[in-house]
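Asker: got a structure for you, letters missing:
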């Protein structure tokens, strides 16, 4: 279907009919500009409040009184497993470059801008795509913006409160010799934290990816069930990459949500498959 036929009459009311290719590009340009503007607004706000954000958000996972570590200590008491309790995180942060702290503030401001502007940015993209969908496709994808946003933020929180503290604790306390002190560059610390948060945010999009692939017929629930064991191995590998800590407890904390996401994705694929089959039967019946 030509690009200038993708938009329905309702969306073009008052614009004199169907849009031309140039008009589509102009429309897309404004959606992108508004999305970038939202990212810029949150980035500037994060930079203005950089001291508060740095002290209470960025540096929080390096302190033993962080929420995650407190819960681990409670769990250690409950299970009588003192090794689970984190009492000390043995490292200091340094900045070796003249512009190190300024660039660090700029970097995490952009990252925070991306995270907080993600719902609006995705909504702008969705506004551009939605008019080109058929009525059944629009109905089937109802709530897409909410679920994409919810899963991304849920994954980001999981990365911040679960994966990042486990990784930081393990890497900070791992020493080949006690005489070697851990002094981490601030850019390395922020890079690790950002990677964990964003990676988990994207990983939690698995049900939505499954929805899209199932919708276009590239994925079926039967395929996902048949390869469940293979998927389990892949999830273990992903969990091992995301969480450098070798202990079983840390691995399971990351593996369990990923397995749950896979099972939810099977349910999503099965539902989409039933809808596609019902539409096909209706078409053949007509």
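Answerer: On my side now, so go ahead. Since the structure is predicted, the reported quantities are computational estimates derived from the model, not experimental observations.
Asker: when you work out contacts or count neighbours from here on, use the C-alpha atoms and nothing else.
Answerer: Noted.
Asker: buried residues in the biggest helix by length in the chain, which are they?
Answerer: Longest helix of the chain, by residue count under DSSP state H: helix 248-285. Using 16 or more other Cα atoms under 10 Å as the test for burial, helix 248-285 gives 250-251, 253-255, 258-259, 261-263, 265-273, 276.
Asker: who does that helix touch, helix- and strand-wise?
Answerer: helix 206-215, helix 221-226, helix 228-242 (3 or more Cα pairs under 8 Å, 6 or more residues apart in numbering; DSSP states H and E).
Asker: what's the angle between the longest one and helix 248-285?
Answerer: For helix 228-242 against helix 248-285, the angle by axes from the mean of the first three to the mean of the last three Cα atoms, to 10 degrees is 130 degrees.
Asker: show me what helix 228-242 is packed against.
Answerer: Helix 228-242 sits against helix 248-285, with contacts defined as 3+ Cα pairs under 8 Å, 6+ apart.
Asker: any idea how far the helix it packs on is from the chain center?
Answerer: 18 Å (Cα atoms, centre = their mean, to the nearest Å).
Asker: now do the residue positioned nearest the centre of the chain against residue 114, distance only.
Answerer: For the chain, the residue nearest the mean C-alpha position is residue 201 (1.2 Å; Cα atoms, centre = their mean). Residue 201 sits 12 Å away from residue 114, going by Cα to Cα, to the nearest Å.
Asker: cool, and residue 47?
Answerer: As defined by Cα to Cα, residue 47 lies at a distance of 13 Å from residue 114.
Asker: take this one as well and set it beside the first:
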């Protein structure tokens, strides 16, 4: 049965709830389609992508190794010796990991579609001149998310794996992580980084509703620095170098967010002056 179209200006509370329900359903369908597609590339996703950071020849390790050599430093990233095996300790580990990994890949692939559904839901409450920016909103948010995912995979994930697998209390201890533990590190690194890179978009909307201002962001810069370092400590291994590497792009995004907030206020003031002009 086709859904009855309702004038956005005359929608009741239940109509909005119904629209939200359909937005969620369409988003879930998009994720499931992405998960189904991921299921056809299981070997590539696991053998090449997910288990890539556990190999000493991973591109990130080679980059840091070459970078150190340029300064006459032979670092632990040069051919790291952690050829470990990932263990499946429960009968259902491999099956559940396969399913949830496909869903995660589906979420990443369907992220632009999810953003489109979010925009469709909030668009009735926007002004006519704001609705025309839907394409830009989806492109910018998707681009930031994918950059964050790439940063999480090529920087945060290998740094986490390298630190944890080279940290050894005694030669008598052999580290052999479980499948859920290893996948958990990779998943957290990718998702946390992808969502963290949405900071400029979040600041944009907070400024639009009056909860953020350029002056306030500048004033609270030192508190933001502390929060960024805490977040970096949570999603990275507990060494200073890794935390700094993660904190730098987030701080850059914070500074960019200040300019975005300033631009939003400038546009609002210009619109007010235009409306006030007879």
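Answerer: Received, thanks. Note that the coordinates shown come from a computational prediction; the quantities given were computed from them, not determined experimentally.
Asker: residues in contact with the aligned partner of residue 262 of structure 1 in structure 2?
Answerer: Using TM-score structural alignment as the criterion, residue 262 of structure 1 maps onto residue 254 of structure 2. The contact partners of residue 254 of structure 2, by Cα atoms under 8 Å, 6 or more residues apart in numbering, come to 199, 200.
Asker: just name the most buried of the helices and strands packed on helix 248-285 of structure 1.
Answerer: helix 206-215 (a mean of 20; mean count of other Cα atoms under 10 Å).
Asker: how big is the offset of that one relative to structure 2?
Answerer: Compared with structure 2 after fitting, helix 206-215 of structure 1 deviates on average by 0.4 Å (mean Cα distance after the TM-score superposition for structure 1).
Asker: in three-state terms, label residue 246 of structure 1 for me.
Answerer: coil (DSSP: H, G, I helix; E, B strand; the rest coil).
Asker: roughly how far does it sit from residue 29 of structure 1?
Answerer: From residue 246 of structure 1 to residue 29 of structure 1 the distance is 47 Å (Cα to Cα).
Asker: residues contacting stretch 104-121 of structure 1, please?
Answerer: Here stretch 104-121 of structure 1 has contacts from 32, 34-36, 38-44, 46-47, 50, 145, 149, 153, 186-187, 190, 194, using Cα under 8 Å, 6+ apart.
Asker: if we use 6 Å, what do you get?
Answerer: 35, 38, 39, 42, 43, 46, 47, 149 (Cα atoms under 6 Å, 6 or more residues apart in numbering).
Asker: likewise for stretch 184-196 of structure 1?
Answerer: 93, 94, 95, 159, 164.
Asker: can you name the two of the residues you listed that are farthest apart?
Answerer: 95 and 159 (24.6 Å; Cα to Cα).
Asker: the two: who's more crowded?
Answerer: residue 159 (24 against 15; other Cα atoms under 10 Å).
Asker: excluding chain neighbours, what is closest to that one?
Answerer: residue 197 (4.4 Å; Cα to Cα, 6 or more residues apart in numbering).
Asker: that neighbour corresponds to which position in structure 2?
Answerer: Aligned partner of residue 197 of structure 1 by TM-score structural alignment: residue 190.
Asker: tell me the buried residues in the helix or strand containing its match?
Answerer: Per DSSP states H and E: residue 190 of structure 2 is located in helix 179-196. By neighbour count on 16+ other Cα under 10 Å, the buried set for helix 179-196 of structure 2 is 179-180, 182-183, 185-194, 196.
Asker: tilt between that helix and helix 221-235?
Answerer: Going by the same axes, to 10 degrees, helix 179-196 of structure 2 makes 160 degrees with helix 221-235.
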